[in-house]
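In: what follows is a protein structure lacking sequence information:
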C-alpha cells in the first residue's frame, strides 16, 4: 500500500518540488496551499491531491486533514514546509509584521502538527518533517525575525521528539542552505530604514548571489525523500549548507563574526 505525505506550502519552491518527487515514486501526496486555484500545472499528477490549507486557520487545517484521510485513509508523513522570509533591521520592522511572521513560520507549524498527532497516534506510527534552515543554527544580519522562527523550530523539534517517541512518532528536520527558488526571489517581505540602507544593500547583494548558487528545490526534495525513508532516529538533514555554515561551525566565534561583518555589513 502506498504511503501518504501531507505537505504544507506546496504551491511553489521546495513544497512543489517535493510533491512531484514523492508522487513520481509512488507516494500519495496531499499538496496543500492557501489558494489551490493558483496551483502549478506540474502538480496535476494522479498521485497528487491539491487541497486548500491555511496554516494560520485551525478550521482550514482540520478540513485539509479530513480530506486527506477521506481519500487516502492514513497520513504517514507530515512535511511542515509553509513559510516566508521577513528581512530588514529589527528597528524597521513593525509589530504586525513580526506577529505574522511567527503566525506562519512557527505557530502555523505547531497548529498543523497538533491536529495531525492524534491521527498518527491512532495509527501507531508517523513522521513529522519540519523544514528549518541552516540559519536555525546560526544567525545572519537583517533577518532577525525570520531567524528567530527557525531557531524556535529547532528547539521545538528537539523537544517534540522526546514527547512523541513513546508513540512511535519520529521528528526530523531538513536544514537547507541558500535556495535557488521563489523564496529568494519573491517569497519574502522587506523592511528598510535609512540609517541601515547602505549596510542592508550589501547584505542583499551577498544574499542574492548566494541564492543564485544555492540548491535547487529538486535537490532539497531528494534530501526530504531520504529523510522520509530513513528508519533511524537521526534528527537533522542538511541540504547543500554552503561555506558560511561550515565556517560558522568550525571557526572561533571572534573570527567568524569578523568575516561575517566584513562580507555582509560593513
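Out: Received the coordinates, thanks. Given the structure is predicted, the values throughout are model-derived calculations rather than measurements.

In: only C-alpha atoms for contact and neighbour calcs from this point on.
Out: OK.

In: just confirm residue 54 is within a helix.
Out: No - using DSSP: H, G, I helix; E, B strand; the rest coil, the assignment for residue 54 is coil, not a helix.

In: what's the neighbour count on it?
Out: 21 (other Cα atoms under 10 Å).

In: got the contact list for the residue lying closest to it once chain neighbours are set aside?
Out: Nearest non-adjacent residue to residue 54, counting by Cα to Cα, 6 or more residues apart in numbering: residue 34, 4.9 Å away. Residue 34 sits next to 9, 52-54 when contact means Cα atoms under 8 Å, 6 or more residues apart in numbering.

In: switch to 10 Å and redo it
Out: 8-11, 51-56, 60, 82 (Cα atoms under 10 Å, 6 or more residues apart in numbering).

In: and residue 95, how many neighbours?
Out: Per other Cα under 10 Å, the neighbour tally for residue 95 reads 10.

In: the stretch 51-200 of the chain: strands as residue ranges?
Out: 77-80, 85-87, 126-131, 169-176, 188-190 (DSSP state E, counting those that start in this stretch).

In: closest one to residue 28 among the ones you listed?
Out: In terms of Cα to Cα, the element of the strands of the stretch 51-200 of the chain nearest to residue 28 is strand 77-80, at 10.4 Å.

In: my guess is residue 182 meets residue 83, correct?
Out: No - Residue 182 is beyond contact range of residue 83, at 11.8 Å (criterion: Cα atoms under 10 Å).

In: tell me which of these two has more neighbours.
Out: residue 83 (24 against 14).

In: hmm, back to that, nearest to residue 266, of the strands of the stretch 51-200 of the chain?
Out: Here strand 85-87 is closest among the strands of the stretch 51-200 of the chain (Cα to Cα), at 17.6 Å.

In: for the closest one, packing partners?
Out: helix 95-102, helix 144-164, strand 188-190 (3 or more Cα pairs under 10 Å, 6 or more residues apart in numbering; DSSP states H and E).

In: for comparison:
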C-alpha cells in the first residue's frame, strides 16, 4: 500500500523540497500551506494534493486532515515543518509578536499533531517528525523567542514519544541550522524591522553583528535538499532514534551542549557569542 505523508509549510523552503522528495520516492503527499496559490509546481504532480492549512486556524487543520483522508484514504506520517523566527532584542519585541511566535511554532504544531493522533492510534502506526533547529538545543542571543519556541518543541516531542511508543507511533526531531537557501531569513528580517529600538542595546547589537557575520562567513553551505533527505530518513527509519542533526555546521555546538559539562559549555558559548563591548 502506498504511504501518505502530510507536511506543513510547503510553500517554500524545507517543506516544499521535502514534499517533492517524498513524491519522487513514491509516497502520496499532502502538501499544506496557508496560500495554495504558492503550490502550483507541487499541484501538478499526480501523487501530491495541495491543501490549505494555516496552523493558527484550527478549522483549517481539521479540514486539511479530512481532505487528506478523502484523497488518499490514510495518513502514515506527519511532518511538522511550518514555522518562523523572530529576531532581535527580547525587550524590544511587542508581546503580540511573542504570542504569535508560540502560536505558530508550538501551539500550531501541537494542534496539527492532535488532529492526526486519532488516525495513528486507530492504525496503531504512524510517524511524527517535528522540525526544530540547532536553536532548540543551544541558546543564542537575538533569537531568544525563536529559541524558546524550539526548546519547547524539543521537550514536548521527547515527552510525547514516551506516551505514544506503546501505540506503535514514532516521534522524531530533525534539527537543522545554517541553511541559507530558503526564505526563512526573509520573514525573520521583516519581523525584526517592526520592533522599536532601545538605544541602550546599540553597543551589544554592533558587537553581535560582527560575531554573527563571522559565523556566517565560516559556515558550511547546507541546503534545503540536505535537510529534506534527513527528514525523509527520520520518517522512514524503523529504530527508536529520537533526534536527527540535519546540518554539519551545528554539530560542534550540539556536541558541546550534549557531551560537555555545564561549566565548559557555558564558557564556550559566552566566549563565542558574547561580543566584546567598548
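Out: Received the coordinates, thanks. All values derive from a computational prediction rather than experimental measurement.

In: list residues touching both of residue 182 and residue 83 of structure 1?
Out: Common neighbours of residue 182 of structure 1 and residue 83 (Cα under 10 Å, 6+ apart) are residue 188.

In: what sits against residue 52 of structure 2?
Out: 8-9, 30-37, 39, 60-61, 63-64, 67.

In: tell me how far it lies from residue 37 of structure 2.
Out: Distance of residue 52 of structure 2 to residue 37 of structure 2, computed by Cα to Cα, to the nearest Å: 10 Å.

In: got it, and residue 172 of structure 2?
Out: Distance, residue 172 of structure 2 to residue 37 of structure 2, by Cα to Cα: 30 Å.

In: who has more neighbours, the two?
Out: More neighbours surround residue 172 than the other of residue 172 of structure 2 and residue 37, with 24 against 12 (other Cα under 10 Å).

In: what sits against that one?
Out: 79, 127-131, 154, 157-158, 161, 231, 234-235, 237, 240-244.

In: one more time with 7 Å
Out: Taking Cα atoms under 7 Å, 6 or more residues apart in numbering, we find residue 172 of structure 2 in contact with 128-130, 234, 242-243.

In: between these, which is nearest residue 264 of structure 2?
Out: residue 243 (22.9 Å).

In: I'd guessed that closest one sits against residue 173; true?
Out: Yes - between residue 243 of structure 2 and residue 173 there is a contact at 4.7 Å, judged by Cα atoms under 7 Å.

In: which strand or helix spans residue 31 of structure 2?
Out: Secondary structure from DSSP states H and E places residue 31 of structure 2 in strand 28-33.

In: what packs against that strand?
Out: Counting contacts by 3 or more Cα pairs under 7 Å, 6 or more residues apart in numbering; DSSP states H and E, strand 28-33 of structure 2 packs against strand 4-7, helix 13-24, strand 48-52.

In: got the buried residues for the helix or strand following that strand?
Out: Per DSSP H and E, the first helix or strand lying C-terminal to strand 28-33 of structure 2 is helix 40-43. Going by neighbour count (16 or more other Cα atoms under 10 Å), the buried part of helix 40-43 of structure 2 is 42-43.

In: likewise stretch 191-206 of structure 1?
Out: Those would be 191-192, 199-200, 203-204, for stretch 191-206 of structure 1 by 16+ other Cα under 10 Å.

In: same deal with stretch 123-143 of structure 1?
Out: 125-136, 139, 141-143.

In: residues in contact with it?
Out: For stretch 123-143 of structure 1, contacts defined as Cα under 7 Å, 6+ apart pick out 76-81, 86-89, 120, 147, 150-151, 153-154, 167-177, 200, 241, 245.

In: buried among these? Make that a ChimeraX selection.
Out: Burial among the contacts of stretch 123-143 of structure 1 is assessed by 16+ other Cα under 10 Å; the matching ChimeraX selection reads:
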select :76,77,78,79,80,81,86,87,88,89,120,147,150,151,153,154,169,170,171,172,173,174,175,176,177,200,241,245
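
In: save the strands of the stretch 51-200 of structure 1 as CSV, and put in distance to residue 26 of structure 1 too.
Out: Formatted as CSV, the strands of the stretch 51-200 of structure 1 follow (distance: least, Cα to Cα, whole Å):
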stretch, distance to residue 26 of structure 1
strand 77-80, 14
strand 85-87, 32
strand 126-131, 18
strand 169-176, 22
strand 188-190, 33
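
In: for residue 255 of structure 1, find the nearest of those strands.
Out: Across the strands of the stretch 51-200 of structure 1, closest to residue 255 of structure 1 is strand 169-176 (Cα to Cα), at 23.8 Å.

In: the closest one vs structure 2, average offset?
Out: Once the two are superposed, strand 169-176 of structure 1 sits an average of 0.5 Å from its aligned residues in structure 2 (mean Cα distance after the TM-score superposition for structure 1).

In: again, but for stretch 149-163 of structure 1
Out: Looks like 0.5 Å for stretch 149-163 of structure 1 (mean Cα distance after the TM-score superposition for structure 1).

In: now do stretch 235-249 of structure 1: distance from first to last residue.
Out: Stretch 235-249 of structure 1: ends 17 Å apart by Cα to Cα.

In: kindly apply the preceding question to stretch 205-218 of structure 1 instead.
Out: 24 Å.

In: tell me how far that stretch lies from the chain's centre.
Out: Distance of stretch 205-218 of structure 1 from the chain centroid (Cα atoms, centre = their mean, to the nearest Å) equals 16 Å.

In: okay, buried residues for it please.
Out: 208, 210-212, 214-218.

In: again, but for stretch 88-103 of structure 2
Out: In stretch 88-103 of structure 2, counting by 16+ other Cα under 10 Å, buried: 88-90, 93, 100-103.
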